[in-house]
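Novice: Take this sequence and fold it.
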Amino acid sequence: MMFGKKAEPSHRAGLAEVDESWIDAPTAARSGPEFAVPPALVSRVRTEFFNRIDPSVAATMSPDQLSLRITQAVSKIVDGEKLQLNWLEQSAIAKELFDDIVGIGPIESLLSDPAVTDILVNGPDTVYVERSGRLELTAFRFRNDEHVLEVARRIAATVGRRIDEANPMVDARLKDGSRVNVIAPPLSVYGTIISIRKFSKDVLSLDELCARASLSAAMAEFLKIAAKCRLNILISGGTGSGKTTLLNALSGLIDENERIVTIEDAAEISLQRPHVVSLETRQKNAEGTGEVSQRDLLRNSLRMRPDRIIIGEVRGSEVYDMLQAMNTGHDGSMSTIHANSPRDALLRLENLMLSTQANSESRGARQQIASALDLIVHVERAASGRRYIRTISEIVGLEGDVITSQDLFCHDGSIEADDESFQQGFRGTGSRPHFADKIAKFGYTLQLDEVMRP
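Specialist: Prediction:
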């Protein structure tokens, strides 16, 4: 026996007697689809393996111990059954078994691929990834619908949740920080859907983003001044446009002596600063209790003596408390919001205020927004997958019932070519910022004048 003796009758069924209906032509080599082990041989090894092991003993082993024992077990099965599998093929099957026991099945290796930013599982036979801003169909497959659901349940269990008909939707986070969303039948018509947004370990600076033609050198210098001089900044953009990447770059410019509190649904902000307190929301448990929202965390953070508050994404009732904090001594706060333009971002903030605050009225909401925010930085993802800053807009104030703004920098929307040609599309508008007095308090007036020079 392997991994200890199983608590079952000593007579073990032969391979011919084992129900293999759940092993529906799996692919081997979960370390990469380029390996092509015959599915029938994989099925035989898999069935024999799970017929011999004691899961309770396997669960007590460290990952290194378990990996070694699985490799030894596969080799023993191959020798005993006289299967024609070489060492590479045996290793691929062993890795598949390991990923099925402790990882997330056949897509485990995609998590370690630095070029992959998103993993999208649309049922057992369709797995897409995003590389360089473009979606690609991969050759990775699950065995069947039950295999996908099994992986989804394992992910949900890590955050104390369960997946079933009563709870078919779950948000979770993997050990590496990657954000996961699962939606299962009956809400999903064609099987269990798993969407993974990978956590990036590499934090890009503004200079590195400039080298990638995501913004101009003048824009980078301007944003450095804005972050150092404690302007309140909102980053807007669509899904996957690079909002969090830019937020990380901006937050890296904060003075090391400042106390920063970050608030997120799933921790993605990575600050290379010594005094950072990271807070993360908590969903309801299986009994429907225990939820802690971003608004709860934001209210609590105000009692933690923060110099700056950074909210990963504003999308609910926390908008009111965020704007209040910006207006009452927490200058230099930052957040992101889903929107198609700076004007849409302002409209979304207003709608959030009106929909979540009783007795709110439009002019009052606009007044708070106009007095709290200094800048809206709008990012976009081009058709080629390039992520770049489309506009940097200043919030001027409230005129009548309208929030007025002006563009300070923008991209002319020219068709993409190489990085150098695209870089030439960035330009300054020559407009004089109305927050120049704030910049003067920090002694950056000369630098601002130099950057804003057309």
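Novice: make it CA atoms for all contacts and neighbour counts henceforth
Specialist: Will do.
Novice: Hmm, Leu375 is touching Asn232, no?
Specialist: Yes: look at Leu375 against Asn232 with Cα atoms under 8 Å: they come within range, at 6.5 Å.
Novice: Quick check, central residue of the protein?
Specialist: Closest to where the C-alpha atoms of the chain average out (Cα atoms, centre = their mean) is Arg197, at 4.0 Å.
Novice: wait, what's in contact with it?
Specialist: By Cα atoms under 8 Å, 6 or more residues apart in numbering, the contact set of Arg197 is 117-119, 178-180.
Novice: 10 Å - rerun?
Specialist: Arg197 is in contact with 111, 116-120, 129-130, 173, 177-181, 240, 268, counting by Cα atoms under 10 Å, 6 or more residues apart in numbering.
Novice: got it, and Thr245?
Specialist: Neighbouring residues of Thr245 by Cα under 10 Å, 6+ apart: 200, 202-206, 209, 268-270, 387.
Novice: The stretch 301-450 of the chain: strands as residue ranges?
Specialist: Here the stretch 301-450 of the chain has its strands, by DSSP state E, counting those that start in this stretch, at 308-311, 334-338, 375-381, 387-399, 402-411, 426-428.
Novice: so which of these gets nearest Ala166?
Specialist: Ala166 lies closest to strand 334-338 among the strands of the stretch 301-450 of the chain, at 29.5 Å (Cα to Cα).
Novice: quick revisit: of the contacts of Arg197, closest to Phe426?
Specialist: Phe426 has its nearest neighbour among these in Gly240, at 21.1 Å by Cα to Cα.
Novice: which residue sits closest to the closest one, ignoring its sequence neighbours?
Specialist: Excluding its sequence neighbours, the residue lying closest to Gly240 (Cα to Cα, 6 or more residues apart in numbering) is Arg381, at 7.4 Å.
Novice: and this one, so I can compare the two:
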Amino acid sequence: MSETPPQGGDRSPLQKRRPQLKGIRPPLKARPNQAGRPMPPNRPLPPRPPAAGPAANTPNNTNNAQSNDEQFAKLKSELHQQLIANMDLGAVGQMDDDQLRREVRQAAEELCRLRADLLSLADRERLIEEVLDEVFGFGPLEILLRDPSISDILINGPKIIYVERRGRLERTDVTFRDEPHLLQIIQRICNRVGRRVDETCPMVDARLPDGSRVNAIIPPLALDGSLVSIRRFSVKPLLAEDLVRYGSITTDIVQFLSAAVRSRMNILVSGGTGSGKTTLLNLLSGYIQEDHRVATIEDAAELRLQQPHVVRMETRAPNIEGKGEVTARDLVKNALRMRPDRVVVGECRGGEALDMLQAMNTGHDGCMTTIHANTSRDALGRLEMLVGMAGFDVPIWIIRKQITSAIHMIVQAARLMGGARKILQVSELTGMEGDTITMHDIFIFHQTGVDENGNTQGYFAATGNRPHCTQRLKATGNALPDDFFERRIMTTEGPSSK
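Specialist: Take a look at the predicted model:
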């Protein structure tokens, strides 16, 4: 099928020669017991385009449209290899992304036309899209990353992928070809953010271009194949109205927390894994004044502050020689030299907790951070432990005194049965009694049980404890009504009963 190129004509930069099916063996015949094989239950396939034209009803076209997965994967691999073989790498380097994608699609469509007798129009389009995902994106993950309803993607080896939708896990039919294919995608993710993963460094934290957080661990530490966890974030940060609509918080609690942020109180957001700490921190940061200079410090950039004067910093892992590491503690110390009005740390995990407390106690009011803990009281204990990790031999009563004078408010988040995320407590630190930090709850979520679907039932309530910070709220122009903190049950719309 060779053809002499037209004289004087311009060939596509992606085609050094006309695409041809060089070295591609005929496809496998679909076995009768596999062509119509039903998919396993509860594992929905990604949607495919409907077959076009009346010819799709003929037996031959029906067999093509339902070609078995092995044949389809084989064709995709061969098409991918043929595209790479036909690329003019010198010309590719001079194209922008849009032009390159158009050229690759055009070349892929021409290659598919040569297989028109074996592929339906729908399968041809699906094949082209999946090959483009392999060339430009993250392969099989792309169809999941395009689904806005997915909040987590959990990969347990090349053949088992779960996703979380609305707090519930479900298995998908998306798979990788094999372990090398999965490793190739992991390497691509890491390369884009300057991270590395190999046998000498088999664990890595990274992020995707859309801000999604990625953790990967590969063999030999992962015994049954590489493991990847992807925590996704909304394209647009969730607003208070969204969280109220989901039942995660009430309008009264939002009103109080926004007043606390504007009054430059130091706030600690506490919660377990997947409880929505980062979402809540994003929400609270939205109430920071526009004219404040805000320094953010994170291990993997996730915060999306909307203020115009934000300086963002990210930690760096050591290189292959064990050098070049920049820790959160290094960045906190440096941030304090940058004349910030506020410092926001994505999560306190180590000795940077001490530097945060010192910043809060030396005029940097309005700081915020998150911590892993199951209750507000547990958050204080964990904070004490993290301060101890700074390497200084400080008596515990001094650490507790520093915490009491630095932290004004603890907001406790949780992921409950059924997948719902709620604010469980809004607590205020009130001082010390002996060596014990005292605090009281201002708002709580009271759990009453679960319904027939396994969803947590309960209600939000104001405890009746009047916070000590009311004078500060008034002094900063953020005063709340006198009866705002009276004991009552609240709905997501506001007070419902006294």
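Novice: can you tell me which residue in the second structure aligns to Ala217 of the first structure?
Specialist: Following TM-score structural alignment, the counterpart assigned to Ala217 of the first structure within the second structure is Thr251.
Novice: List the residues that contact its match.
Specialist: Counting by Cα under 10 Å, 6+ apart, Thr251 of the second structure has contacts 240-241, 243-245, 257, 490-495.
Novice: rewinding a little: okay if I get the strands of the stretch 301-450 of the first structure as JSON lines plus distance to Lys228 of the first structure?
Specialist: JSON lines is the format used below for the strands of the stretch 301-450 of the first structure (distance: least, Cα to Cα, whole Å):
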{"stretch": "strand 308-311", "distance to Lys228 of the first structure": "12"}
{"stretch": "strand 334-338", "distance to Lys228 of the first structure": "12"}
{"stretch": "strand 375-381", "distance to Lys228 of the first structure": "14"}
{"stretch": "strand 387-399", "distance to Lys228 of the first structure": "16"}
{"stretch": "strand 402-411", "distance to Lys228 of the first structure": "18"}
{"stretch": "strand 426-428", "distance to Lys228 of the first structure": "20"}
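Novice: do you know which of the ones you listed lies nearest Ser91 of the first structure?
Specialist: Closest approach to Ser91 of the first structure among the strands of the stretch 301-450 of the first structure is made by strand 387-399 (38.6 Å; Cα to Cα).
Novice: what's the matching range in the second structure for that closest one?
Specialist: The aligned range for strand 387-399 of the first structure in the second structure is 421-433, by TM-score structural alignment.
Novice: What residues of the matching stretch count as buried?
Specialist: Residues of stretch 421-433 of the second structure classed as buried: 421-431 (neighbour count, 16 or more other Cα atoms under 10 Å).
Novice: now do stretch 269-278 of the second structure
Specialist: Across stretch 269-278 of the second structure, burial judged by 16+ other Cα under 10 Å covers 269-272, 274-278.
Novice: Tell me the one of the residues you listed nearest Gly93 of the second structure?
Specialist: Among these, Thr278 lies closest to Gly93 of the second structure (Cα to Cα), at 38.1 Å.
Novice: does that closest one really touch His372, like I thought?
Specialist: No: counting by Cα atoms under 10 Å, Thr278 of the second structure does not reach His372; the two are 11.3 Å apart.
Novice: Now do the shared contacts for those two.
Specialist: Common contacts of Thr278 of the second structure and His372 (Cα under 10 Å, 6+ apart): 269-271, 347.
Novice: Please narrow the contacts of Thr245 of the first structure to those residing in helices.
Specialist: Judged by DSSP state H, the subset of these located in helices is 206, 209.
Novice: neighbour-wise, which of the contacts of Thr245 of the first structure leads?
Specialist: Compared across the contacts of Thr245 of the first structure, Leu206 has the highest neighbour count, 25 neighbours, by other Cα atoms under 10 Å.
Novice: Please identify the residue in the second structure that aligns with that one.
Specialist: Match for Leu206 of the first structure (TM-score structural alignment): Ala240.
Novice: List the residues that contact that match.
Specialist: Counting by Cα under 10 Å, 6+ apart, Ala240 of the second structure touches 246, 248-251, 254-255, 280, 283-284, 286.
Novice: do that again at 7 Å, thanks
Specialist: Contacts of Ala240 of the second structure were listed using Cα atoms under 7 Å, 6 or more residues apart in numbering, and they are 254, 283.
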